[in-house]
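Asks: predicted structure and sequence below. I'll ask about it afterward.
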Amino acid sequence: MPLYKDEAIVLRTHKLGEADRIITFLTRYHGQVRAVAKGVRKTASKFGSRLEPFMAVEVQFYEGKSLDIVNQVEILSAYGKEIVSDYPSYTAASVMVETAEKLTSELSSPQQYLLLVGAIRSLSNRERNPSSTLDSYLLRALAIAGWAPNFELCVGCQKPGPHNAFLLSAGGMVCEDCRIPGSAIVDSETSALLAALLTGDWGTVSAAGESSRASASGIVAAYSQWHIERGLKSLQHLERE
């Protein structure tokens, strides 16, 4: 069987038989890979905790007919250890990996991989508020997938902003003339915060008030659920700070 090697983030795992697991990876160059890790649930397994969610690893695979087989695993960064010790970070990371799984396929997507690695690293290092890190990740991941929201111009008539309403189905802000029932009213600080989360303007994000952060998080969650098929189950358990 052909061998190949790639960097990866572990997205999720589930049991197979008495001792094996099926591991879902997002790799840098081979897209999403589902592979069997044989004997990984045994106490003496050489893989052990290397194949837990949120771990950054280098993996060598045997190419199989339906599922590949994990041959070797080396840890690149043990992000999972730090993330699982902090519940807000853990729930944010859970939403991230579920999003990555639903937005990617077996096709190569280095941008999605690098975005996820950066967000997981930020959570592990406690660089920023987990909620803000998650909101920024979700907006950027959706943008890479082709659903970039517009927080600057009116999505109806292209009139320059700022505007005070967000229309979920249209994917952006709308002016007074284009606003229709169902549009979410957004104040100027929240609108600026949403744009900052999308572009990575962390100075603006850090300066935002608690009310604007909560409002922005609600819009980001609704926008994500709108575009991601079957929604995000892990959002139900998300703990916001």
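Replies: Great, that's in hand.

Asks: CA only for contacts and neighbour counts going forward, please
Replies: Will do.

Asks: scan this protein for its longest strand.
Replies: Longest strand in the chain, counting residues (DSSP state E): strand 3-16.

Asks: the next helix or strand after it versus strand 3-16: what angle between them?
Replies: Following strand 3-16 in sequence order, the next helix or strand is strand 20-27 (DSSP states H and E). With axes from the mean of the first three to the mean of the last three CA atoms, to 10 degrees applied, the angle from strand 20-27 to strand 3-16 works out at 130 degrees.

Asks: tell me which residue is most central in this structure.
Replies: residue 96 (2.8 Å; CA atoms, centre = their mean).

Asks: just the buried positions in the helix or strand where it lies, please.
Replies: Assigned by DSSP H and E, residue 96 belongs to helix 87-103. By neighbour count on 16 or more other CA atoms under 10 Å, the buried set for helix 87-103 is 88-101, 103.

Asks: another one to put next to it:
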Amino acid sequence: MGTLSVDALVIKEVNVGEADKIITLFARNKGKIQASARGARNPRSRLVAATQFLCYSSFVLYKGKELYRVNQCEVIESFYNIRKSIESLSYATYFVDLASEVMKEGYGDNNLLKLLLNTLYVLSNNKKDPMLLKSIYELRLMSLIGYAPNLLACVHCGGSGERMFFNSISGGLVCDNCVEHLNGRSDLAVSEGTLSAMRYILYSKMNRLYSFEVSPRVQKELEAITKDFLLTHIGKEIKSLKYLENIIGKQNY
């Protein structure tokens, strides 16, 4: 029976029997892994803390016939503050679910894991308006999985106009001349401030990703654009997004 030592974020937990649970991990270099944590729901178990949802922990796993089994684990970061607020927990759950949705089985996307961990850290420490945090996360995630929008020029003619629009289906900017010929597709106006923010989100280094602020107008535009772009290319709604919208009282962005 092989042994695997790995740092991983717990992205799901399912109770089994009286004291066991099966956890899903987003593991560095390994991607998504399922593991059985025997006795982890027993308050006296040494596995309790590190196998909780949202805990980033160091694991020693044994390879079983069907699942890995947790042998040892130790908390690296618990993101404890997120659990203090139903709103923060709802944001975190959405961030995790979105990453899980786009993650390829058995493929370790360390850049996606780093984005998720950094986002949870910022959320946990109340360092950014969570709605802005959501837009940043959505756009950068889409870029990481191969859906970076064209923010340099009109995707149809390569030019620019006095007013620019964002078209999710076309995958980027559309000038005011071309927007009239898109047969009723959804087009969202983009101000210069919003365009600058989107370019920063796409091209900045990861450790500088959250080091900017925007005006309320720009934030509102970002919310609409990133959500529309995400749902257009993901192809389905994330259930936890609906729940999040209910929690924060915004049914329409």
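Replies: Looks like it came in fine. Everything numeric in this text was worked out from a predicted model, so none of it was measured.

Asks: distance of the residue located most distally from the centre of the first structure relative to residue 166 of the first structure?
Replies: Largest separation from the mean C-alpha position in the first structure: residue 177, at 34.3 Å (CA atoms, centre = their mean). According to CA to CA, to the nearest Å, residue 177 of the first structure stands 13 Å off from residue 166 of the first structure.

Asks: same check on residue 127 of the first structure?
Replies: 29 Å.

Asks: in terms of neighbours, single out the busier of those two.
Replies: More crowded of residue 127 of the first structure and residue 166, by other CA atoms under 10 Å: residue 166, with 26 against 11.

Asks: thought that one was touching residue 184?
Replies: Yes: if you go by CA atoms under 8 Å, residue 166 of the first structure and residue 184 touch, sitting 5.0 Å apart.

Asks: neighbours of residue 250 of the second structure, how many?
Replies: A count of nearby residues for residue 250 of the second structure, using other CA under 10 Å, gives 10.

Asks: for it, which three-state class applies?
Replies: Of the three states, residue 250 of the second structure takes coil under DSSP: H, G, I helix; E, B strand; the rest coil.

Asks: the strand or helix carrying residue 71 of the first structure packs against which elements?
Replies: Secondary structure assignment for residue 71 of the first structure, by DSSP H and E: strand 68-77. Applying 3 or more CA pairs under 8 Å, 6 or more residues apart in numbering; DSSP states H and E, one finds that strand 68-77 of the first structure contacts strand 32-37, strand 56-62.

Asks: and among those strands, the most buried is which?
Replies: Of all these, strand 32-37 has the most neighbours on average by mean count of other CA atoms under 10 Å, namely a mean of 22.

Asks: which residues are contacting the helix ranked longest in the second structure?
Replies: Secondary structure of the second structure per DSSP state H: the longest helix is helix 216-234. The contact list for helix 216-234 of the second structure (CA atoms under 8 Å, 6 or more residues apart in numbering) reads 102, 131-132, 135, 138-139, 142, 147, 166, 168-169, 171, 188-191, 193-194, 198, 237, 253.

Asks: buried only: go through the residues you listed for me.
Replies: Among the contacts of helix 216-234 of the second structure, those scoring as buried are 132, 135, 138-139, 142, 147, 166, 168, 171, 188-191, 194, 198 (criterion: 16+ other CA under 10 Å).

Asks: nearest to residue 15 of the second structure among the residues you listed?
Replies: Set against residue 15 of the second structure, the nearest of those by CA to CA is residue 138 (29.8 Å).

Asks: what about the closest residue to that closest one other than its chain neighbours, neighbour count?
Replies: Distances taken as CA to CA, 6 or more residues apart in numbering place residue 226 nearest to residue 138 of the second structure, at 6.2 Å, with adjacent residues excluded. Neighbour count for residue 226 of the second structure, taken as other CA under 10 Å: 21.
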